[in-house]
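Asks: Sequence and predicted structure, then a few things I'm wondering about:
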Amino acid sequence: MGMKTFYYILIAISVIFILFGLLFLIAAMQNPDRMHVAMISGFIGSAMAYFSFLAISRINYNSPQNLEPLIFKIAKKNGGYFSAEQIMAKLGVTEKVFTAALDHMLSKGSVVSGEDRDGTMVYRTAAVSLEVKRKCEFCGAEYNVRDSITSCPGCGGNVKMG
């Protein structure tokens, strides 16, 4: 039984505590002494549900499938490159979680390889491609590849892929 299953069972138990709390709250209309039991039962059920949902959320956040798009987003900002230290600092994950996510990405082929730069392993993503622009030879203005221009609208120079 995994930790996630354990927390789902705790949520089911917390629902039972909350229902007992509501039952004792209704019974407290006839006998006010039952109010304390209702409050304690409701508090225990609410606390168990809160911490179980919090733990499930953390487990889901740390899954390799969830971290992969977040790593790609960081890599895209850095031209397709990322390092372990950078990912761990920005996402707030441990080295074990990062290694699991990296192994998942390596097995899928979405990370090409690791290079050693200044003593730091830097990885390149295959999904992030470098942006290609059209550039004017004379004034240096850049245009999207989708724009089918052959001459620069600003200076009239030749526009080439670059």
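Replies: Great, that's in hand. Because the structure is a prediction, the values reported are computed rather than measured.
Asks: only C-alpha atoms for contact and neighbour calcs from this point on.
Replies: Fine.
Asks: separation between D33 and L25?
Replies: Using CA to CA, to the nearest Å, D33 is found at 10 Å from L25.
Asks: then this one, side by side with the first:
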Amino acid sequence: MNKTIALIVLAGGGLLVSLGLLFMCASVARPERLPLSILLIVIGGGAAAWAGVTWRRLNEIEPERLADRIVEWVRAQGKFETTEAEAIAALAAPASSVHAALEILRSRGEIIADHRHDRLVYVFPNLKESKVERRCPYCGAQFPVKQALSKCPNCGASLELQLN
């Protein structure tokens, strides 16, 4: 199913609803048109609703949008890695779309493919937690950032903040 078919069905559904409303107005003069108007409105409304849902679903599984959804999902999980099967299950998307989305992320440099125990794991290095600590450049002592230290208690040198 492609977007063109959904768009055509949406336009046809809108046309049927409009025609049904026109027949409903005409049923004031001739009441025998009322069942036809109701039928046209129901069929047109159903077709338009189906086309709208289909259009939205096709937009959701586009690889570009799916790539962003994968990053959001991994971030929401609080982890920094996933597999293709996990992404397919979590996002309820076709395997081909998820694979294309992961390739887009790989081409952007947002993920790194890592082979572990005969399976492919995608690692998101930008989502890894980094810890900041105070470190003495001379003696190498490390101190937590929560301690309000500006000088090393061991050697007296100025402490520097470093990512770990």
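Replies: The structure has been received and is ready for your questions. If you're wondering where the values come from, they're calculated on a predicted model, not measured in any experiment.
Asks: What does the TM-score come to for these two?
Replies: Laid over one another, the chains give 0.77 as their TM-score (TM-score structural alignment, normalised by the length of structure 1), with 150 aligned residues with a CA RMSD of 2.8 Å.
Asks: picking that back up, please say which of D33 and L25 of structure 1 ends up with more neighbours.
Replies: L25 (21 against 12; other CA atoms under 10 Å).
Asks: wait, that one sits on R34?
Replies: Yes. Counting by CA atoms under 8 Å, L25 of structure 1 touches R34, with 7.1 Å between them.
Asks: can you give me the helices in structure 2?
Replies: 3-26, 34-60, 63-77, 84-91, 95-108 (DSSP state H).
Asks: what's the mean distance for the last one versus structure 1?
Replies: Think helix 95-108 of structure 2. After superposition onto structure 1, helix 95-108 of structure 2 sits on average 1.6 Å from its aligned residues (mean CA distance after the TM-score superposition for structure 1).
Asks: list the helices and strands that helix packs on?
Replies: helix 63-77, helix 84-91 (3 or more CA pairs under 8 Å, 6 or more residues apart in numbering; DSSP states H and E).
Asks: ok, now which ones touch T54 of structure 2?
Replies: Shown in contact with T54 of structure 2 (CA atoms under 8 Å, 6 or more residues apart in numbering): A6.
Asks: What is the burial count for the residue lying closest to G21 of structure 1 once chain neighbours are set aside?
Replies: Spatial nearest neighbour of G21 of structure 1, excluding adjacent residues (CA to CA, 6 or more residues apart in numbering): A38 at 4.1 Å. Per other CA under 10 Å, the neighbour tally for A38 of structure 1 reads 23.
Asks: go on, P63 of structure 2?
Replies: When neighbours are counted by other CA under 10 Å, P63 of structure 2 comes out with 20.
Asks: try L159 of structure 2
Replies: 21.
Asks: I'd like the distance between it and S130 of structure 2.
Replies: For L159 of structure 2 relative to S130 of structure 2 (CA to CA), the value is 19 Å.
Asks: for I5 of structure 2, same thing?
Replies: With CA to CA as the criterion, I5 of structure 2 and S130 of structure 2 are 48 Å apart.
Asks: Those two: who's more crowded?
Replies: I5 (13 against 10).
Asks: Now I71 of structure 1: closest residue in space that isn't a chain neighbour?
Replies: Closest to I71 of structure 1 by CA to CA, 6+ apart is I87, at 6.8 Å.
Asks: ok, and the closest non-adjacent residue to V145 of structure 2?
Replies: Closest to V145 of structure 2 by CA to CA, 6+ apart is E133, at 5.2 Å.
Asks: tell me the contacts of the one you found?
Replies: E133 of structure 2 neighbours (CA under 8 Å, 6+ apart): 142-145, 161-164.
Asks: next one: K128 of structure 2
Replies: Neighbours of K128 of structure 2 in contact, by CA under 8 Å, 6+ apart: 79-80.
Asks: Can you get me a residue count around I41 of structure 2?
Replies: Neighbours of I41 of structure 2 using other CA under 10 Å come to 24.
Asks: and the spatially closest residue to it that is not a sequence neighbour, how many neighbours?
Replies: Sequence neighbours aside, V17 is the residue nearest to I41 of structure 2 in space, at 4.5 Å (criterion: CA to CA, 6+ apart). Using other CA under 10 Å, V17 of structure 2 is surrounded by 24 other residues.
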